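In: Sharing a sequence plus its predicted fold:
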Amino acid sequence: MNRLLRGCLIAAALSLAPFPAAAVTGGQVVKDPNGLRRSVVLIESSNGELCSGAVIGPDLILTAAHCVLQRAAYRVVTVDRRFRKRSIRAVAAALHPSFIPGTTPRTQPGIDLAILKLGENLGPDFAPLDPARSYGLSEGEMVDLAGFGLSAEAAKGSARVLRATRLVSLGTLQAANRVVVVADQRRLAETTGAGACRGDSGGPIVRNGPGGYQLLGIVSWSSGALHSRTPTACGGLTAVTPVSEHGEWITARAQDLRRLNGEQTIGWASRPRTNTFDWSMR
């Protein structure tokens, strides 16, 4: 794609006021029990907020930091091979220390990443994605997005269903923070196409290859298309926090969280104090 055209599309779409991402617009319901079903979960707060997340360990979920900022109880909902749902309580979390609560994911200068610790293991039916296997995402590369968000802005009852779609990388964008931008390959954010929607924040962007799925990034925010007829956060650009650039933090915090037993919680802090155990769910 022409770099000048890509830059113009991104700048124009950003003027439409992006939002934290929700459900997969233009995607297909995941029906393969051996596919992304094994590596993607739904995150719910007791206040009714929805996000998605990527399994990175038997009891660890990588998601977006803005998904776990509320003073609320959190749970992770999984689907088994028969797509029956199971709920597991989250007992602690590590929020990236650079993330600033009270700002939007697009305008805040910190890293939009967090790790949830679950009260019990997911079990052998799930396949963690290894952040250590994450590599950079090239412009023009095709990737897959998965999440439990809305299928369209107006489809309020469509969330809580795992959907996936294929998108193309438009390259990196340095706004308040560095992200990789992906979009529908045919529409390129000019008109509404495939992309993240409300509820897809925290969901994974993956590359599918001979060795299985490779985790590339975590969805942070999304925008409507340049020529969308109505204000929307869906079907335009999807902004992704690249995992490969933050592997050291992910590895260190995951190790810290593994040391907790399933019943421990870490108290809420008024602001992040250290890189470890910045927030927890009670």
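Out: Done, it's in. Residues are numbered from 1 along each chain as shown.
In: Going by C-alpha atoms from here, please, whenever you check contacts or count neighbours.
Out: Noted.
In: And the strands in the stretch 1-150 of the chain?
Out: Counting by DSSP state E, counting those that start in this stretch, the stretch 1-150 of the chain has strands at residues 19-20, 28-29, 40-45, 50-57, 60-63, 74-79, 85-95, 114-118, 142-147.
In: As TSV, the ones you listed with distance to residue 130 and mean neighbour count would be great.
Out: Below are the strands of the stretch 1-150 of the chain laid out as TSV (distance: least, C-alpha to C-alpha, whole Å; neighbours: other C-alpha atoms under 10 Å):
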stretch	distance to residue 130	mean neighbour count
strand 19-20	25	24
strand 28-29	24	16
strand 40-45	13	27
strand 50-57	6	27
strand 60-63	11	28
strand 74-79	18	22
strand 85-95	18	22
strand 114-118	13	28
strand 142-147	16	27
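In: Next up, a structure to set beside the first:
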Amino acid sequence: MLTSLLYLHIFCYITTLLLPLSAQRAQSLPKVISHHNHSEEFVIPPELANAVYNESRMLIAGGYRPSKNNLSKYVVSIRTARATAYFGDNHFCVGSIISDNLILTAAHCVVDRRKIITRPHRLLVVAGAQNRFMKHAATLEMKVSAVLPHPNFIRKGVHDIALLRLADHFPDDNDFVKIIPLLRSIVEPGTLCQIIGWGQLFYR
């Protein structure tokens, strides 16, 4: 029962990852056209109004590289335990910091097609890295002590949510690593949202 309640609360909180904007503000925002043919006109939030489009292929599809990385402190890069050639080449998923030792992510990141859960020692969580290929003084590499996918997760279906419990706690004095503010209410359908993460526009 406790586990069910935990996932219920976490499910409600997941909407906070998208940092919703009001409909009134959305009407006055600048508009751009996606470089994808199948995409329609969409609105850029104020935080990204000064974003500079980068032809680099290391982007989220349809995304823009912001001029200010003021939101990256809330997210982590989830990686395999060891890089194969250089820092950041082992990245495969993104998570959000919801407490000083809990990461919220997608279940499909940690459960394979055979329904086998990734073992904690095979994972590494990297926080405080605005550019996932660059390590600096504020970057933290954290080991994982437990992998907790939703018990009713169905691949390409429902309950695609999981928690990673870290072996240690994030410090309070790191300005590049912060717990994401959580909403106390449900986000209304149709609310304009903002998504942050790392991606790539090519196949390996």
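Out: Cool, got the structure. It should be emphasised that the depicted structure is a prediction, and the values quoted were computed from it without experimental measurement.
In: ok so, going back, would you list the strands of the stretch 1-150 of structure 1 in a markdown table and tack on distance to residue 238 of structure 1?
Out: A markdown table is the format used below for the strands of the stretch 1-150 of structure 1 (distance: least, C-alpha to C-alpha, whole Å):
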| stretch | distance to residue 238 of structure 1 |
| --- | --- |
| strand 19-20 | 10 |
| strand 28-29 | 17 |
| strand 40-45 | 18 |
| strand 50-57 | 14 |
| strand 60-63 | 15 |
| strand 74-79 | 23 |
| strand 85-95 | 22 |
| strand 114-118 | 18 |
| strand 142-147 | 9 |
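In: among those, which is nearest residue 134 of structure 1?
Out: Residue 134 of structure 1 sits nearest to strand 50-57 of all the strands of the stretch 1-150 of structure 1, at 11.8 Å, using C-alpha to C-alpha.
In: ok so, going back, of the strands of the stretch 1-150 of structure 1, which approaches residue 179 of structure 1 most closely?
Out: Between the strands of the stretch 1-150 of structure 1, strand 19-20 lies closest to residue 179 of structure 1; by C-alpha to C-alpha that is 13.6 Å.
In: can you tell me which residues contact residue 162 of structure 2?
Out: Residue 162 of structure 2 makes contacts with 104, 105, 106, 107, 110, 147, 148, 149, 150, as judged by C-alpha atoms under 8 Å, 6 or more residues apart in numbering.
In: That one and residue 27 of structure 2, how far apart?
Out: Using C-alpha to C-alpha, to the nearest Å, one gets 35 Å for the distance from residue 162 of structure 2 to residue 27 of structure 2.
In: Quick one: neighbours of residue 255 of structure 1, just the number.
Out: Number of residues near residue 255 of structure 1 (other C-alpha atoms under 10 Å) recorded here: 12.
In: Map it onto structure 2.
Out: If you follow residue 255 of structure 1 across to structure 2 using TM-score structural alignment, you land on a gap.
In: one step back: can I get the contacts of residue 162 of structure 2 in a markdown table including distance to residue 96 of structure 2?
Out: Output for these, formatted as a markdown table (distance: C-alpha to C-alpha, whole Å):
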| residue | distance to residue 96 of structure 2 |
| --- | --- |
| 104 | 5 |
| 105 | 7 |
| 106 | 10 |
| 107 | 13 |
| 110 | 15 |
| 147 | 14 |
| 148 | 15 |
| 149 | 15 |
| 150 | 16 |
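In: How much space separates the aligned partner of residue 68 of structure 2 in structure 1 from residue 23 of structure 1?
Out: The alignment partner of residue 68 of structure 2 in structure 1, by TM-score structural alignment, is residue 32. For residue 32 of structure 1, the distance to residue 23 of structure 1 (C-alpha to C-alpha) stands at 19 Å.
In: ditto for residue 256 of structure 1
Out: Noted for residue 256 of structure 1: a distance of 31 Å to residue 23 of structure 1, by C-alpha to C-alpha.
In: cool, residue 42 of structure 1 as well?
Out: From residue 42 of structure 1 to residue 23 of structure 1 the distance is 11 Å (C-alpha to C-alpha).
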